[in-house]
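A.B. asks: Can you look at this prediction? I've put the sequence above it.
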Amino acid sequence: MSLHPKTTILKSTVINWGIIGAGKIATKFASDLAAVSNTQLYGIASRNLEKAKTFGQDFKATMAYGNYKDLVLDPNIDAIYIATPHSFHKEHTALCLNHNKAVLCEKPFAMNLDEVEDMIQLSKQKETLLMEAMWTIFLPHYRYVLDLIKNKHFGNIIKLEADFGFHPTYDETSRVFDKSVGGGSLLDIGIYPVFAALSTLGAPETINASAKFFDTGADSECNITFHYKNATAILKSTFLEETHTQAIFHCEEGTIKINGRFHEPSSVTLTDSEGHSVLKEFDTKTIGYGYEIEHFNALLRAGKTESNIMTFNKSKQLIATLDSIRRKIDLQYQ
């Protein structure tokens, strides 16, 4: 293998994107893709050709495909966003990488650490860019909070409280409730509170976790506690109720609160030890996916094969932690 990243040969200054999967998350991504300069949606693939055509018309895609391989084989496409259910991420990532297509794969990267390691190994073997689409880490408000914590604005973190909860209509046919494709609160939304802890406090020394389950076997709620030497993270994901969906960092000399919904563009409230508060707002005009798209485009143009922000190590740490939580609550997908 070359010691230097393989330079990607782009077809033009405009990066042509393809999307695999035409569901809700793909719709949001395509909406923000249209707002990124020198970038266009070239192709959309769905197992249902009519659905792909409708999606393509809505977002002005050049091509629509009734299967994923035809999109991957299109020589005009530079990068592919994978927006299929969790259990297909490894398979679809491998399809793209084996044809030397750069991949931005929606979170969770895959179903478990073994799958993630296989994907990373293939990316390195093919010298082709791969990144997990953990969009939160690229958002301005979250970068701001990470800098505050790194620079110990209010000293060290003593306790983190982070939650994500909403109450979807129960439907056994929905992906959200289908354990066989990775449905359930942990992988779908619990990943965000877990990521908030890992990205600020690092890996915990010990984990406690409990869960409730739907009749389908998918987890309806997870309550998780991370224990650190000098801090605690209390985390929750639930499909049983609406929660504030905030991340509150209790520090030695004050509190940093990412207001709801903390994982997407939001505001930050800083409160010092004397109770004085300041609200910090961020001017984000789109849904927020554009920040990760711009970062990925820059990596692609520079011929990089790994992000320096959402690194492979971060993805491995995240999925390994989710694996540990699943073991604690005895949740098995296969």
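C.D. replies: Received, thanks.
A.B. asks: When you work out contacts or count neighbours from here on, use the C-alpha atoms and nothing else.
C.D. replies: OK.
A.B. asks: by contact count, what packs against the longest helix along the chain?
C.D. replies: Looking across the chain with DSSP state H, the single longest helix is helix 312-329. Applying 3 or more Cα pairs under 8 Å, 6 or more residues apart in numbering; DSSP states H and E, one finds that helix 312-329 makes contact with helix 113-126, helix 191-201, strand 206-213.
A.B. asks: and of those, who's closest to S31?
C.D. replies: Across the helices and strands packed on helix 312-329, S31 has its closest neighbour in helix 191-201 (21.9 Å, Cα to Cα).
A.B. asks: In that closest one, which residues are buried?
C.D. replies: Within helix 191-201, the residues scored as buried using 16 or more other Cα atoms under 10 Å are 191-198, 200-201.
A.B. asks: tell me which of these is nearest to A94?
C.D. replies: The closest of these to A94 turns out to be I191 (Cα to Cα; 22.7 Å).
A.B. asks: does that closest one really touch L322, like I thought?
C.D. replies: Yes: shown here, I191 and L322 form a contact pair, counting by Cα atoms under 8 Å, at 7.5 Å.
A.B. asks: The helices and strands packed on helix 312-329 into CSV, with extra columns for distance to I158?
C.D. replies: CSV is the format used below for the helices and strands packed on helix 312-329 (distance: least, Cα to Cα, whole Å):
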stretch, distance to I158
helix 113-126, 29
helix 191-201, 10
strand 206-213, 16
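A.B. asks: Nearest to K236 among the ones you listed would be which one?
C.D. replies: With distances scored as Cα to Cα, the stretch of the helices and strands packed on helix 312-329 nearest to K236 is helix 191-201 (6.9 Å).
A.B. asks: try this one side by side with the last:
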Amino acid sequence: MDIQQQAAVSDPARQSGAGGATAAAGTATNGQVINDVGRLPLVDFHEACGRILSAINTVIDGKEEAARLALTVLLAQGHLLVEDVPGVGKTMLAKTLARTIDCSVHRIQFTPDLLPSDVTGVSIYNQDKHSFEFRPGPVFANIVIGDEINRASAKTQSALLECMEEHQVTVDGRSYRLEPPFMVVATQNPIEMEGTYPLPEAQRDRFMARISMGYPDPRAEMDMLENHQSTSPLADVRPVVGMADVRAMVATVQDVYVSPAVKEYTVNIGRATREHPYLRLGASPRALLQLLRAAKAAAALDGRDFVLPDDIASVSEAVLSHRLMLDRKAVTAGEDAPGIVASILAKVPVSGEARRPAV
């Protein structure tokens, strides 16, 4: 397998240092001033998000919501699973998001014969130096696009577990840090099951959100046929933000305030999934943590520095649905995970304190 090795491998001795995704103080690539704690002012944050979304929407017609959610996951330091039928733009969305950022990008085509070392890298003996040297795999990038992830064996899929959760790779007893920002965008086709290996629950839980592209509306398809029939629109996409910008934007999201009442509302939603009669498996503690992180990013995208219950509700379906395991009674009753999440949101009460902005 031909693997591009564009990302430098960090020395393991640096592992004890902070690995947070905060930018250094100074000036970002677009001239915006980053304050002394590595955060962008909220106005500049919103303007940078607008540039990213505008660039994505020039390529993906009629999918503004999917583009916004993909950006939300990136800013919340999560990973995205794009699940839909072939030809609706799953890989194109991942590629376009990667192109809008001036960072390293690697794409992995998952196949049944792919090995874990093809993903993480391998130690090769150097005869001149009489020692082993680590050759990093394609996972050493800021954005990793995993195309058709469910076509690889469970053993190869498990190679992503450590890097997605801990942002590091361990090979031959040595750990190598993955530089922030780090995001895995994986695609899979839920219709064709022949020759596929379903993702285990432990791995599905590591994806912050799952989205489905869906078919575009007739107007968007007409625009696509009119504008994209001769050349790929992806060829015209240029980076609109740099890595320093993204790190500062992530730090801005981390600084968004969450009141105790909103945290209680989040916990109540999680407990409701665990007690629901149609579910065998509810939301994990990791799911609630990622739900809150996604809500903070959604609030920042709306120009606020505090989270409202509406932010929690707006990302709940994408964050929770793919983690829930339905009971047989649910299948018999014709229920699905998104519908159950919607019913839980309709029943879980919201206190008045949760709707009040931070003072």
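C.D. replies: Nice, thanks for sending it over. On a predicted model such as this, the values are computed, not experimentally measured, just so you know.
A.B. asks: Can you give me the TM-score here?
C.D. replies: Once superposed, the chains reach a TM-score of 0.29 (TM-score structural alignment, normalised by the length of structure 1), with 165 aligned residues with a Cα RMSD of 6.6 Å.
A.B. asks: circling back to that earlier point, now do the longest helix of structure 1 against strand 206-213, angle only.
C.D. replies: Using axes from the mean of the first three to the mean of the last three Cα atoms, to 10 degrees, the inter-axis angle of helix 312-329 of structure 1 relative to strand 206-213 is 60 degrees.
A.B. asks: In helix 312-329 of structure 1, which residues have enough neighbours to count as buried?
C.D. replies: By neighbour count with 16+ other Cα under 10 Å, helix 312-329 of structure 1 contains the buried residues 312, 314-326, 329.
A.B. asks: where along the stretch 51-200 of structure 1 do the helices fall?
C.D. replies: For the stretch 51-200 of structure 1, applying DSSP state H, counting those that start in this stretch gives helices covering 68-73, 89-97, 113-126, 140-150, 185, 191-201.
A.B. asks: Deepest-packed of the ones you listed, please.
C.D. replies: By mean neighbour count, with neighbours taken as mean count of other Cα atoms under 10 Å, helix 185 ranks first of those at a mean of 27.
A.B. asks: Which neighbouring elements make contact with that one?
C.D. replies: Using 3+ Cα pairs under 8 Å, 6+ apart, helix 185 of structure 1 sits against strand 219-227.
A.B. asks: Show which residues not belonging to the next helix or strand after the strand it packs on make contact with it.
C.D. replies: Counting by DSSP states H and E, the element after strand 219-227 of structure 1 in chain order, helix or strand, is strand 232-238. Residues from elsewhere that reach strand 232-238 of structure 1 (Cα atoms under 8 Å, 6 or more residues apart in numbering): 158-167, 185-186, 189-190, 193-194, 197, 220-227.
A.B. asks: hang on, the earlier thing: now do the longest helix of structure 1 against strand 219-227, angle only.
C.D. replies: If you take the same axes, to 10 degrees, helix 312-329 of structure 1 sits at 110 degrees to strand 219-227.
A.B. asks: Helices of the stretch 51-200 of structure 2, start to end?
C.D. replies: Taking DSSP H, counting those that start in this stretch as the criterion, the stretch 51-200 of structure 2 contains helices spanning 64-75, 90-99, 116-120, 154-157, 161-166.
A.B. asks: Same list (the helices of the stretch 51-200 of structure 1) but as JSON lines, adding distance to V278 of structure 1.
C.D. replies: Listed next are the helices of the stretch 51-200 of structure 1 as JSON lines, based on distance: least, Cα to Cα, whole Å:
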{"stretch": "helix 68-73", "distance to V278 of structure 1": "48"}
{"stretch": "helix 89-97", "distance to V278 of structure 1": "41"}
{"stretch": "helix 113-126", "distance to V278 of structure 1": "40"}
{"stretch": "helix 140-150", "distance to V278 of structure 1": "14"}
{"stretch": "helix 185", "distance to V278 of structure 1": "33"}
{"stretch": "helix 191-201", "distance to V278 of structure 1": "21"}
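A.B. asks: returning to what we had before: nearest to V331 of structure 2, out of the helices of the stretch 51-200 of structure 2?
C.D. replies: helix 154-157 (26.3 Å).
A.B. asks: Produce a PyMOL select command limited to the buried residues of the contacts of strand 232-238 of structure 1.
C.D. replies: Here is the PyMOL command that picks out the buried ones among the contacts of strand 232-238 of structure 1, judged by 16+ other Cα under 10 Å:
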select buried, resi 158+159+160+161+162+163+164+165+166+185+186+189+190+193+194+197+220+221+222+223+224+225+226+227
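A.B. asks: So which of the helices of the stretch 51-200 of structure 2 is nearest G242 of structure 2?
C.D. replies: Nearest to G242 of structure 2 among these is helix 90-99 (10.7 Å), distances taken as Cα to Cα.
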